[in-house]
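**Student:** Dropping a prediction and its sequence here:
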Amino acid sequence: MPVAKSVPVLFAAALCCHLQAQAADKHWAYEGHGGPQEWGQIGKEFATCKIGKVQSPIDIRGARPAELPALKFDYKPGLLKLIDNGHTIQVNYAPGSSLEVGGVRYELVQFHFHKPSEEKIDGKSHDMVAHLVHQGPDGKLAVVAVLLDKGGANPAIDAVWKNLPRQKEKESVTDASIDAAMLLPADKGYYTFQGSLTTPPCSEDVRWFVLKTPVKMQQGQIATFGKLYKMNARPTQPLNGRTIEATR
């Protein structure tokens, strides 16, 4: 968790795309009993998973080219703090790193992984995806999705994989450092749309930025994650008339 104890930051750290606190007493999964088709029926807190109109993830098709503001990342290295929360591997990021877009600054709270990528591009999934979760001054969330494909080493992913927790649901603070900037591709072109959290309670009003250019990671690292989580991706959701924009 971030050191800062403000309610908004703690809210984002707990909420993001893997809201463990509220979901602790509710069994949900990615397959079988408690799977995505049942999320909206598990409890009233999760009803948005069924009745929401701007749910994530989506299959990105027919994006409209637009003059969009640049994503200005200001990520700083920090102490590696991570947790296997029972649904993914998550890195909790110290305060001070941010994303600025359209004059609005969003604080980086955490990032985590899905296999395969939850987002699809023209029907195609990628091997994995990293979701970098940020919170704005109004408490709303912005998530940057970095698509991951097998093919090479990445320093940030190497740091995480070398320090994978041995216990679930217990934060591990290591003496290693992590720099989320190393997760980003050189080309910061992106797709953007309104969406939701991709796990219960599927809360909406989340702004998504899916980077067009994938980043490489090692095949062995994908296999290692697969031993922990064979599949932890929610199926794509209906657009329901949403507009998807893309940088030119």
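**Tutor:** Arrived safely, thanks for sending.
**Student:** From here on, just use CA atoms for contacts and neighbour counts.
**Tutor:** Fine.
**Student:** Against residue 148, how distant is the residue of the chain most remote from its centre?
**Tutor:** Ranked by distance from the centre of the chain (Cα atoms, centre = their mean), the top residue is residue 67, with 24.8 Å. The gap separating residue 67 from residue 148 is 26 Å, by Cα to Cα, to the nearest Å.
**Student:** now swap in residue 134 and tell me
**Tutor:** Residue 134 is 19 Å from residue 148, by Cα to Cα.
**Student:** Does residue 191 touch residue 209 like I think?
**Tutor:** Yes: at 5.7 Å, residue 191 counts as touching residue 209 under the criterion of Cα atoms under 8 Å.
**Student:** what do the two both touch?
**Tutor:** The contact sets of residue 191 and residue 209 do not overlap (Cα atoms under 8 Å, 6 or more residues apart in numbering).
**Student:** Just give me the residue closest to the centre of the chain.
**Tutor:** Note: the chain centre (Cα atoms, centre = their mean) maps to residue 131, 2.3 Å.
**Student:** picking up where we left off before, so who does the nearest residue to the residue farthest from the centre of the chain once chain neighbours are set aside touch?
**Tutor:** Counting by Cα to Cα, 6 or more residues apart in numbering, residue 67 lies nearest to residue 247, which is 6.3 Å off, once chain neighbours are set aside. Contacts for residue 247 (Cα under 8 Å, 6+ apart) come out as 65, 66, 67, 68, 189, 190, 191.
**Student:** would you list those residues in CSV and tack on secondary structure and distance to residue 181?
**Tutor:** Putting the contacts of residue 247 into CSV (DSSP: H, G, I helix; E, B strand; the rest coil; distance: Cα to Cα, whole Å) gives the following:
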residue, secondary structure, distance to residue 181
65, strand, 26
66, strand, 25
67, coil, 24
68, coil, 21
189, coil, 15
190, strand, 16
191, strand, 19
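**Student:** a markdown table please, covering those residues and showing distance to residue 113.
**Tutor:** What follows is these, written out as a markdown table (distance: Cα to Cα, whole Å):
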| residue | distance to residue 113 |
| --- | --- |
| 65 | 28 |
| 66 | 29 |
| 67 | 29 |
| 68 | 26 |
| 189 | 21 |
| 190 | 19 |
| 191 | 19 |
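**Student:** Can you select the buried ones from those in ChimeraX?
**Tutor:** To isolate the buried ones among the contacts of residue 247 in ChimeraX, judged by 16 or more other Cα atoms under 10 Å, type:
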select :68,189,190,191
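**Student:** Included below, for side-by-side comparison, is a second structure:
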Amino acid sequence: MKKLIWGLLCCCAGSASYANNDVHWGYQGEVSAEHWGALSDQYQLCATGKNQSPINIQGTYHSTDQHPIQIDYAENPENIVFNGHTVQVNAKNSQNNKVTIDGENYYLKQFHFHTPSENTIDGKQFPLEIHFVNANAQGQLTVLAVMVENGQANPEWTKLWKDFKAQENQTKPITSQIQLQNLLPTTREYYRFSGSLTTPPCSEGVNWIVYKNPITMSQDQIQMLQKVLNFQHNNRPVQVQNGRIVIED
């Protein structure tokens, strides 16, 4: 039964397209999240989808089967940019940055930040959430979500920020050696569910891995990102779960 549930969850994770910026959207005013579905026909799923992200994680299914996730992020990121919605770090087109789930390889495309967190855990919201976006050869997406809480400074964030330029769409190469593993929690217990992109076009079929345990950044580091956003939020509100199974592993 447990293996069946796991398989059904995996089957729900079909192909999802990347966020489309042809039509302007945002997080405030008439282009905010509650209006996304009406901004464009391409964005209709933002209003009508039944497996949307983020969610409030609660009432999980405890799996006794082992479903280890192997993360090999060995290659240095390529560049960093403020794209108007978030700070995004783009990965090199390489097979040296990969996540392996049940024998399937997903390759890191980029990671970015949301403040405050989009997913919540038993109603708890964190000041920051990092999304590592990975895709397999067929374009199916797996997102690793890492919560960030206020605490000890993170040295990798300091090195990333050294190369960052706050002007919109000004891409800067990464010059420091970044240990991406240090942006992941050391304890790798997680929640898993099928969801969507949290930005337009809100495509569904995204496999979500949300780590239980947060990493830390200092208050100054968190505020560096918030300052770029003019201290406005860039998180989509929690969406209805609609009976989806959330596996706790």
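**Tutor:** Nice, thanks for sending it over. Because the structure is predicted, anything quoted here is derived from the model rather than measured.
**Student:** one step back: helix/strand/coil for the residue nearest to the centre of structure 1?
**Tutor:** State at residue 131 of structure 1, reduced to three classes by DSSP: H, G, I helix; E, B strand; the rest coil: strand.
**Student:** Which residue of structure 2 sits opposite it in the alignment?
**Tutor:** Aligning on TM-score structural alignment places residue 131 of structure 1 opposite residue 131 in structure 2.
**Student:** Same check on residue 23 of structure 1?
**Tutor:** By TM-score structural alignment, residue 23 of structure 1 lines up with residue 21.
**Student:** how much space is there between that match and residue 69 of structure 2?
**Tutor:** 31 Å.
**Student:** Please identify which of the two sits among more neighbours.
**Tutor:** residue 69 (15 against 10; other Cα atoms under 10 Å).
**Student:** Give the aligned equivalent of that one in structure 1.
**Tutor:** Match for residue 69 of structure 2 (TM-score structural alignment): residue 71.
**Student:** Could you say which helix or strand holds residue 36 of structure 2?
**Tutor:** helix 36-39 (DSSP states H and E).
**Student:** Check how far that helix sits from its aligned residues in structure 1, on average.
**Tutor:** Compared with structure 1 after fitting, helix 36-39 of structure 2 has a mean deviation of 0.1 Å; criterion: mean Cα distance after the TM-score superposition for structure 1.
**Student:** What residues in structure 1 pair up with that helix?
**Tutor:** Residue span in structure 1 matched to helix 36-39 of structure 2, by TM-score structural alignment: 39-42.
**Student:** Flag every buried residue along the matching stretch.
**Tutor:** 39, 40, 42.
**Student:** how much space is there between the second one and residue 200 of structure 1?
**Tutor:** From residue 40 of structure 1 over to residue 200 of structure 1 the distance is 8 Å, taken as Cα to Cα.
**Student:** Overlap in contacts, those two.
**Tutor:** In contact with both residue 40 of structure 1 and residue 200: 46, 49, using Cα under 8 Å, 6+ apart.
**Student:** can you give me the helices in structure 2?
**Tutor:** Ranges of helices in structure 2, per DSSP state H, are 2-12, 36-39, 45-48, 155-162, 219-228.
**Student:** what's the closest of those helices to residue 112 of structure 2?
**Tutor:** helix 219-228 (10.7 Å; Cα to Cα).
**Student:** just how off-centre is the closest one within its chain?
**Tutor:** In terms of Cα atoms, centre = their mean, to the nearest Å, the centre of helix 219-228 of structure 2 is set 18 Å apart from its chain centre.
**Student:** how much does that helix deviate in direction from helix 155-162?
**Tutor:** Relative orientation of helix 219-228 of structure 2 versus helix 155-162 (axes from the mean of the first three to the mean of the last three Cα atoms, to 10 degrees): 40 degrees.
**Student:** that older thread, so the match of residue 131 of structure 1 sits right up against residue 145, yeah?
**Tutor:** Yes: using Cα under 8 Å, residue 131 of structure 2 makes contact with residue 145 at a distance of 4.7 Å.
**Student:** Quick check: neighbours shared by those two?
**Tutor:** Joint contacts of residue 131 of structure 2 and residue 145 (Cα under 8 Å, 6+ apart) do not exist.
**Student:** hang on, the earlier thing: tell me what the helix holding residue 36 of structure 2 is packed against?
**Tutor:** Packed against helix 36-39 of structure 2 by the contact rule (3 or more Cα pairs under 8 Å, 6 or more residues apart in numbering; DSSP states H and E) you find helix 45-48.
**Student:** With structure 1 overlaid, report how far the helix it packs on is off on average.
**Tutor:** Looks like 0.5 Å for helix 45-48 of structure 2 (mean Cα distance after the TM-score superposition for structure 1).
**Student:** Could you pull out the buried residues of that helix?
**Tutor:** 45, 46.
**Student:** if we look at that helix, which residues are touching it?
**Tutor:** 34, 36, 37, 38, 52, 200, 201, 202, 203.
**Student:** Just give me how far that helix sits from the chain centre.
**Tutor:** Its chain's C-alpha centre and that of helix 45-48 of structure 2 lie 19 Å apart, by Cα atoms, centre = their mean.
**Student:** One more: stretch 184-197 of structure 2?
**Tutor:** 9 Å.
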